[in-house]
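# Below are the sequence and a predicted model for it; my questions follow.
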Amino acid sequence: MTAADLDARDPLREYRSRFHTDDADPVVSYLDGNSLGRPTTASIERVSTFMTQAWGGRLIRGWDEEWFELPITLGDKLGRVALGAAAGQTVIGDSTTVLLYKIARGAAALRPDRTEMVLDRDNFPTDRYVLESIASELGLTLVWIDSDRRSGVRTADIADVVSERTAFVLVSHVAYRSGFLADAPAAARVAHDVGALLVLDLSHSVGSVPLRLDEWGVDLAVGCTYKYLNGGPGSPAFAYVRAEHLPEFRQPVWGWMGRADAFAMEQGYVPAEGVRRVISGTPPVLGMIAMQDTLDMIGEVGMEAIRAKSVALTEYALELVRSDLVPLGVEIASPENADERGGHVTLDHPDFREVTARLWTRGVIPDFRAPSGIRLGLSPLSTSFEEVRIGVLAIAEELRGRT
């Protein structure tokens, strides 16, 4: 079936028109939605209106009217439409790095008599660096999983290293490099069998893969909002803390907005009830504006339909890769079984660093991941099958031009 046929039959095709494109600098194939999503036209209007009316008009009254509660009300909405999380467990707040630090330190504090943290060597650098800092800070031991870069962390890998010494296991639900989709409920069971906690990094799965955090038994999670949620560069991340852990959850960055009765300005820190205790200082209200329209779309469409489109896009991309790129020496560096793959596909070739730079000049935008990978990040609501076709054929043309 051709790209034109697939686009004509796409039940989500109408949603592509809701995203802004810049006619002055045309991009013919945007394949980097797993790094930075396109802005929606509604969000551009929403941000402008916020500047002139909510901020410019209501001024400081906005805190009483909406902003003070926005990290939690928006967190509840995210939990409902995309995380499979009941209200009161999700909050929007700091950067992914800062929230991961808070969540990981809080996880360690929930298991104070345990001395080990488990993660894999191919996890995203921030995840590795944050846990390395916590290990140094608290005198804990990092237990490393040597996962396959073209696959990811499997349940058996976790089972091989956890023990009664394990405080928590940190896993990226979708691996940033390969796109491997971890079996989260199985990982939770393996961690719980030894009394440990499971922490998930959802940065590459939220908005692309259906999540059921409550049902799966996930203990804590973090994720960013500027990929498939289209929150914009540096938009704030989110954190999830399972309800049963909230009464005892303690995070290390104490700030006034995470205190009980924040405006009392009293001496001494007492954590707020519920998920508000994850908050530290004044939340980035402006950074929360753009993602709201994508959350509305996810609520309209449903994550199952989004996942079906995501699988169709990656399957079509792989079909083209096998026919047009593999004969040119390209290797597929992602799982070829859709059940084990998230929303992006990674390809390897020794010339891809230079090829990526050349692609960008012709309006074809994938991203490069060292040492030799191009990632095709296919955002289901905004990416067309025609964009995939144009992008893969452009890669083939660049490779042929280098031989």
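Nice, thanks for sending it over. Just so we're clear, the structure is a prediction, and the values are computed from it rather than from any experiment. Numbers count the residues shown, from 1 in each chain.
# from here on, contacts and neighbour counts on C-alpha atoms
Noted.
# who's in contact with Gly217?
185, 188-189 (Cα atoms under 8 Å, 6 or more residues apart in numbering).
# how about the helices of the stretch 1-150 of the chain, start to end?
Per DSSP state H, counting those that start in this stretch, the stretch 1-150 of the chain carries helices over the ranges 3-9, 41-49, 61-62, 70-78, 96-110, 125-138.
# let me redo that: the stretch 251-400 of the chain
291-301, 303-320, 352-361, 385-401.
# list the buried ones in the second one?
Meaning helix 303-320. By 16 or more other Cα atoms under 10 Å, the buried positions in helix 303-320 come out as 303, 305-307, 309-318, 320.
# just to revisit the earlier point, quick one: closest of the helices of the stretch 1-150 of the chain to Leu197.
Across the helices of the stretch 1-150 of the chain, Leu197 has its closest neighbour in helix 96-110 (7.2 Å, Cα to Cα).
# Quick check: Lys227 is in a strand.
No: read with DSSP: H, G, I helix; E, B strand; the rest coil, Lys227 is coil and lies in no strand.
# Can you give me the neighbour number for it?
27 (other Cα atoms under 10 Å).
# ok, it to Gly343 distance?
As judged by Cα to Cα, to the nearest Å, Lys227 and Gly343 stand 11 Å apart.
# circling back to that earlier point, mind checking the helices of the stretch 251-400 of the chain for the one nearest to Glu45?
Closest among the helices of the stretch 251-400 of the chain, once you apply Cα to Cα, is helix 291-301, at 10.4 Å.
# okay but Pro380 is in contact with Lys309, surely?
Yes: Pro380 lies in contact with Lys309 (Cα atoms under 8 Å); the separation is 5.7 Å.
# In the chain, spot the strand with the most residues.
If you go by DSSP state E, the chain has its longest strand at strand 166-172.
# Name the residues of it that come out as buried.
For strand 166-172, by 16+ other Cα under 10 Å, it's 166-172.
# Please list the outside residues in contact with it.
107-108, 110-112, 114-120, 123-124, 153, 158, 182, 191, 194-204.
# Format the helices of the stretch 1-150 of the chain as a markdown table; extra columns: distance to Arg389 and mean neighbour count.
Below are those laid out as a markdown table (distance: least, Cα to Cα, whole Å; neighbours: other Cα atoms under 10 Å):
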| stretch | distance to Arg389 | mean neighbour count |
| --- | --- | --- |
| helix 3-9 | 7 | 14 |
| helix 41-49 | 25 | 16 |
| helix 61-62 | 46 | 13 |
| helix 70-78 | 32 | 22 |
| helix 96-110 | 33 | 22 |
| helix 125-138 | 31 | 15 |
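# Presented hereafter is structure B, for comparison with structure A:
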Amino acid sequence: MDTFLKKAITLDKTDHLAHFKNYFENDPAMIYLDGNSLGKLPLKTIETTSNIVNNQWGKRLIRSWNENWMDLSGDIAKKIAQIVGAQPDEIFVGDTTSINLYKLLFASLSIQKDKTEIITDDLNFPTDLYIIQGLINQQFKNHTLKVLKSENEIFMDDLKIKSSLNTKTAVITLSLVSYKSSFLYNMETVNNLAHKNNSLVIWDVSHAAGATTIKLNETNADMAVGCTYKYLNGGPGAPAFLYVRKDLQEKLNNPIWSWFAHKNPFDFDSNFVENPGIQKFAISTPSILSLGAIAPGLDVILEAGIKNLQTKSNNQSEFLIELIQHYLVPLGFKMVSPLNNKQRGSHIAIEHPESYRINLAMINPINKKEKVVIPDFRPPSFIRIGITPLYTTYLDLYEAVIRIVEIVKTKEYAAFSTTKLKVT
């Protein structure tokens, strides 16, 4: 038996988190390695959403607002707070990541009166840059955006952050984990650097929450945004969340004055009175069907324990890196993600000139007896292998790498077009 295969089997047998895989919808003919983009369906979610539709909406109708729905966002916020190291009254759940980032950036720039520079980097998710560009174009025309250049879209040195700060820096906004390379910032280091300069920091934790330890309070983080449909397994397009440190909440104002941001929305007052707490960052009526689907995934994470998940993620990443170096590097692949697990999130990126077509061959095997292996592709030539420690096995990782070897050696990828699909 192959040494790595034997090791994978042994590691799975001794994995005390292995049973959590059974909490999710599973297809034995598929290896799913894209949980860093869309998490699997928790089985409990089927029951939960069925109850919301059939009972709460179907039978209780509008009475469900008082019975279940008005407190739903707050209940979910309590769970997310435990996962990201915050207090329940520092988390708001609702809207989208982009809308939440817009609200926090607008609010932050509005109170930094004499500071006109925004700093981000080229590792950040493109949409985050679009939000900044739009704000400068539409509302903050005197502001400028500085995009720090990384090392080959892989790594950012803290010294570059430090040297970029100046008296005009209002806000730094970064992804805690880079969506491409999986580079992981040291949140505390960046926060401290910014605060010495009286600058604010907004973190996007979308590619970290649920698989990577996040300590918003402990690192004195100012603000953060994140989505719930990756490692948090909340479902496609599930509502996002935002975090604002308690002492900052009264200083920041939601630029969108709306019904659910009102102090007493059901007084139907014609004049806006801002909610004094985290709820001030709400906008409209909560999306109950999608909001309700988030809780089961969070419950599984809380049961497993984020520290345990982080440990397993690190161990699986190390195993995957061994496999890549042994099997794939000799075939022309390059490691993209940092080798140091203190600088890496919970996915591994590899690079090859034919990455896009290799990715297609993994998802659509010509031999229908082969397992479907689902990673994803990111330009220019990266395959991302997402490790979701709740349900990814060591054997999954071994079999996925062996499948890539087969695709490359037989040139199976040549049967696929280079034309990009709408979703990659």
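In hand now; what should we look at? In this text, all values refer to a predicted model and were calculated from it rather than measured experimentally.
# What does the TM-score come to for these two?
After superposition, the two chains reach a TM-score (TM-score structural alignment, normalised by the length of structure 1) of 0.96; 399 aligned residues with a Cα RMSD of 1.3 Å.
# Any chance of JSON lines for the helices of the stretch 251-400 of structure 1, columns distance to Phe68 of structure 1?
Below are the helices of the stretch 251-400 of structure 1 laid out as JSON lines (distance: least, Cα to Cα, whole Å):
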{"stretch": "helix 291-301", "distance to Phe68 of structure 1": "16"}
{"stretch": "helix 303-320", "distance to Phe68 of structure 1": "29"}
{"stretch": "helix 352-361", "distance to Phe68 of structure 1": "41"}
{"stretch": "helix 385-401", "distance to Phe68 of structure 1": "41"}
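# Check the burial of Gly223 of structure 1 by counting its neighbours.
Gly223 of structure 1 has 25 neighbouring residues, counting by other Cα under 10 Å.
# counterpart of it in structure 2?
By TM-score structural alignment, Gly223 of structure 1 lines up with Gly226 in structure 2.
# got a list of what its match touches?
Contacts of Gly226 of structure 2 (Cα under 8 Å, 6+ apart): 97, 204-206, 209, 240-242.
# now with 10 Å?
Each residue near Gly226 of structure 2 by Cα atoms under 10 Å, 6 or more residues apart in numbering is listed here: 93, 96-98, 100-101, 175, 203-209, 239-243.
# Now it: closest residue in space, sequence neighbours ignored.
Closest residue in space to Gly226 of structure 2, ignoring its immediate chain neighbours: Ser206 at 4.3 Å, by Cα to Cα, 6 or more residues apart in numbering.
# in a helix, that's where that neighbour is, yeah?
No: read with three-state DSSP, Ser206 of structure 2 is coil and lies in no helix.
# Start from the middle of structure 2 and tell me which residue ends up furthest away.
Distance from the centre of structure 2 peaks at Ser270, with 38.1 Å (Cα atoms, centre = their mean).
# I'd like the distance from that one to Gln310 of structure 2, if you could.
49 Å.
# same deal with Val408 of structure 2?
32 Å.
# now do Gly85 of structure 2
From Gly85 of structure 2 to Gln310 of structure 2 the distance is 14 Å (Cα to Cα).
# Overlap of the contact sets of these two?
By Cα under 10 Å, 6+ apart, the residues touching both Gly85 of structure 2 and Gln310 are Thr213.
# For the alignment partner in structure 1 of His16 of structure 2, list the residues it contacts.
Here His16 of structure 2 is matched to Pro11 in structure 1, going by TM-score structural alignment. Counting by Cα under 10 Å, 6+ apart, Pro11 of structure 1 makes contact with 301, 305-306, 309.
# Could you dump the residues you listed into JSON lines with distance to Leu140 of structure 1 added?
Below are the contacts of Pro11 of structure 1 laid out as JSON lines (distance: Cα to Cα, whole Å):
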{"residue": "Val301", "distance to Leu140 of structure 1": "44"}
{"residue": "Ala305", "distance to Leu140 of structure 1": "42"}
{"residue": "Ile306", "distance to Leu140 of structure 1": "40"}
{"residue": "Lys309", "distance to Leu140 of structure 1": "42"}
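# returning to that earlier point: which residue lines up with the residue nearest to Gly226 of structure 2 in structure 1?
Ser206 of structure 2 maps onto Ser203 in structure 1, by TM-score structural alignment.
# And that match, how close does it get to Tyr30 of structure 1?
Counting by Cα to Cα, the gap from Ser203 of structure 1 to Tyr30 of structure 1 is 19 Å.
# More neighbours: which of these two?
Applying other Cα under 10 Å to Ser203 of structure 1 and Tyr30 shows that Ser203 carries more neighbours, namely 28 against 25.
# how about the nearest residue to the residue opposite Phe241 of structure 2 in structure 1 once aligned, chain neighbours excluded?
Matched to structure 1 by TM-score structural alignment, Phe241 of structure 2 sits across from Phe238. Spatial nearest neighbour of Phe238 of structure 1, excluding adjacent residues (Cα to Cα, 6+ apart): Ile92 at 4.3 Å.
# Likewise for Tyr15 of structure 1?
Closest to Tyr15 of structure 1 by Cα to Cα, 6+ apart is Leu381, at 5.8 Å.
# For the alignment partner in structure 2 of Gly56 of structure 1, the count of nearby residues, please.
In structure 2, the residue matched to Gly56 of structure 1 (TM-score structural alignment) is Gly58. Around Gly58 of structure 2 sit 12 other residues, with neighbours defined as other Cα under 10 Å.
# Verify the stated contact: Gly58 of structure 2 with Thr49.
No: the criterion here is Cα atoms under 10 Å, and Gly58 of structure 2 misses it with Thr49 at 11.8 Å.
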